[in-house]
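Asks: below is the sequence, then the predicted model.
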Amino acid sequence: MRNAALKHAQDRATPAVDAADALTHVELTWIEKKIEHWIRFGEPVAERILDRRHRIVSFRPGDIFAFVRWASNDFGTIASRIDVVRAVVPGEPYQTLPFVRPGGEILLRLDSWPKIQRALQAIDAVEAIELDPVDVAPDHWRHVHSRLTVGHEPRAYTRAQHDAWLLRRRAQP
């Protein structure tokens, strides 16, 4: 009897996930000046509003998105992070990430607001050359991660780089 009650409590605590659900789900929270999670770029294919402060957005396998998390208390910022993530195909290995189910391939991961601001500037620079950041070569986000992690300026993404990426992607089987 006790095991059945424990199993029932675990089932209620763990949201049911459809085995056929190939989407990557990101939980977003917005409590003004306390907890702010948002998507900087990426095209969710679904959105579920849980309440006025919480929602879940979902991405298809292979989609790339930027997830920003920030939190503060009475003394200032206590956590800030940006992750550029590629949603994975079911069965593909992935890295776990808070608020992202099941996880994804992390292309860029930065902590501290000064580094996040520089990453946001790199995203703005991509948009300035009229490209959608989701279409950028994943290697560029890895490059931005590596350079900013060690305090160096990342190289700008160019149209020529993008054209080369598109040719390389077409040539892959």
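Replies: Okay, I see it.
Asks: drop to CA atoms for contacts and neighbour counts, all remaining ones
Replies: Fine.
Asks: buried set for stretch 164-173?
Replies: Across stretch 164-173, burial judged by 16 or more other C-alpha atoms under 10 Å covers Trp165.
Asks: what do you get for stretch 77-86?
Replies: By neighbour count on 16+ other C-alpha under 10 Å, the buried set for stretch 77-86 is 80-86.
Asks: cool, and stretch 68-75?
Replies: Buried residues in stretch 68-75 (16+ other C-alpha under 10 Å): 68-71.
Asks: list the contacts of it.
Replies: If you take C-alpha atoms under 8 Å, 6 or more residues apart in numbering as the criterion, stretch 68-75 is touched by 33-40, 77-83.
Asks: which SSE is immediately downstream of the helix ranked longest in the chain?
Replies: Identified as the longest helix of the chain according to DSSP state H is helix 113-128. Toward the C-terminal end, the helix or strand that comes next after helix 113-128 (DSSP states H and E) is helix 138-149.
Asks: burial of Val144, as a residue count?
Replies: Residues near Val144, counting by other C-alpha atoms under 10 Å, number 24.
Asks: so it makes contact with Ala119?
Replies: Yes - in terms of C-alpha atoms under 8 Å, Val144 counts as a neighbour of Ala119; the distance is 7.2 Å.
Asks: now for Asp51: which residues touch it?
Replies: Counted by C-alpha under 8 Å, 6+ apart, Asp51 has zero contacts.
Asks: adding another structure so you can compare the two:
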Amino acid sequence: MRADARRNRERILQHAASVLSSAGPGASMEEIAQAVGVGIGTLYRHFPDKTALVDAVGAHTLDEFAGVIAALIDQPSPGGDVIALLNRYLERAATDAALRFALSAAPREEASLVHTALDASADDLQRLIARDIERGLLRADVDAAAFRAVCAAIVLSMDAPLPEGSWRAVAEVVREGLRPSRPGLR
């Protein structure tokens, strides 16, 4: 891809994320093209439909989180890397409707950009999990798939018809459930 096309694509992704975050899933391709300042044809050259655009927005954000995971590998969090990652992810998702929308609307095929981004960070995520288990900060039966399922479940509670912020209570229960059992407790 040419450098100018790559810059255009990056700009489109940033603006699309912003539009989807504020307007939600109802945002049209025309609204996104207008926000980016490109013609609708340019938008469609990069993304054949809204599903492809949403998939790319989600993958772009997950690529950012791969950087967060790498930083945690280099500088462990005293309270646990997995809990720190969960907290950062949830705080981002709570304020980023584009991320929530992208993950919920992303194609389910293994070839989607979201799945590719998840796969790319899976080994590093598993390293964080193994390190926290070894440090006694995380249950021994947690793995990358379980962590992702937990994240998805909490994110779903953010858009449910529940009182605003109730996802925080769900997250606290999940955080407690991720910790190893303490003697005398079941």
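Replies: Here it is on my side, so go on. Predicted model only: the values in this text are computed from it and were never measured.
Asks: what value does the TM-score take for this pair?
Replies: The TM-score (TM-score structural alignment, normalised by the length of the first structure) is 0.28; 86 aligned residues with a C-alpha RMSD of 5.1 Å.
Asks: before we move on, the earlier item: ok, of the buried residues of stretch 68-75 of the first structure, which one's closest to Asp139 of the first structure?
Replies: Closest to Asp139 of the first structure out of those is Val68 (19.7 Å), distances taken as C-alpha to C-alpha.
Asks: SS state for the residue nearest to Val85 of the first structure when sequence neighbours are not counted?
Replies: Using C-alpha to C-alpha, 6 or more residues apart in numbering and skipping the chain neighbours, the partner closest in space to Val85 of the first structure is Ile106 (4.6 Å). Classification of Ile106 of the first structure by DSSP: H, G, I helix; E, B strand; the rest coil places it in strand.
Asks: quick check: the gap between Ile106 of the first structure and Asp51 of the first structure.
Replies: Distance, Ile106 of the first structure to Asp51 of the first structure, using C-alpha to C-alpha, to the nearest Å: 28 Å.
Asks: what about the helices in the second structure?
Replies: Using DSSP H, helices in the second structure cover 3-23, 29-36, 40-46, 50-74, 81-95, 97-105, 113-134, 144-158, 167-178.
Asks: tell me which other helices or strands the fifth one touches.
Replies: Contact here means 3 or more C-alpha pairs under 8 Å, 6 or more residues apart in numbering; DSSP states H and E; on that basis helix 81-95 of the second structure packs against helix 50-74, helix 113-134, helix 144-158.
Asks: at 10 Å what do you get?
Replies: helix 50-74, helix 97-105, helix 113-134, helix 144-158, helix 167-178 (3 or more C-alpha pairs under 10 Å, 6 or more residues apart in numbering; DSSP states H and E).
Asks: now, of those, which is deepest in the fold?
Replies: Sort those by mean neighbour count, taking mean count of other C-alpha atoms under 10 Å, and helix 97-105 sits at the top with a mean of 22.
Asks: tilt between the longest helix of the first structure and helix 138-149?
Replies: 150 degrees (axes from the mean of the first three to the mean of the last three C-alpha atoms, to 10 degrees).
Asks: name the helices or strands packed onto helix 113-128 of the first structure?
Replies: Other elements packing on helix 113-128 of the first structure under the criterion 3+ C-alpha pairs under 10 Å, 6+ apart are strand 35-41, strand 64-73, strand 76-86, strand 100-111, helix 138-149.
Asks: what residues sit buried inside it?
Replies: Neighbour-count burial for helix 113-128 of the first structure [16+ other C-alpha under 10 Å]: 115-116, 118-120, 122-123, 125-126.
Asks: can you redo those as a markdown table with distance to Arg101 of the first structure?
Replies: Converted to a markdown table, the buried residues of helix 113-128 of the first structure look like this (distance: C-alpha to C-alpha, whole Å):
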| residue | distance to Arg101 of the first structure |
| --- | --- |
| Lys115 | 25 |
| Ile116 | 23 |
| Arg118 | 27 |
| Ala119 | 23 |
| Leu120 | 24 |
| Ala122 | 26 |
| Ile123 | 24 |
| Ala125 | 29 |
| Val126 | 27 |
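Asks: between those, which is nearest Leu148 of the first structure?
Replies: Lys115 (6.4 Å).
Asks: list the buried residues in the helix or strand Thr96 of the first structure falls within.
Replies: Per DSSP H and E, Thr96 of the first structure falls inside strand 95-97. Using 16+ other C-alpha under 10 Å as the test for burial, strand 95-97 of the first structure gives no buried residues.
Asks: quick revisit: CSV for the helices and strands packed on helix 113-128 of the first structure, including distance to Arg12 of the first structure?
Replies: Below are these laid out as CSV (distance: least, C-alpha to C-alpha, whole Å):
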stretch, distance to Arg12 of the first structure
strand 35-41, 25
strand 64-73, 27
strand 76-86, 29
strand 100-111, 17
helix 138-149, 38
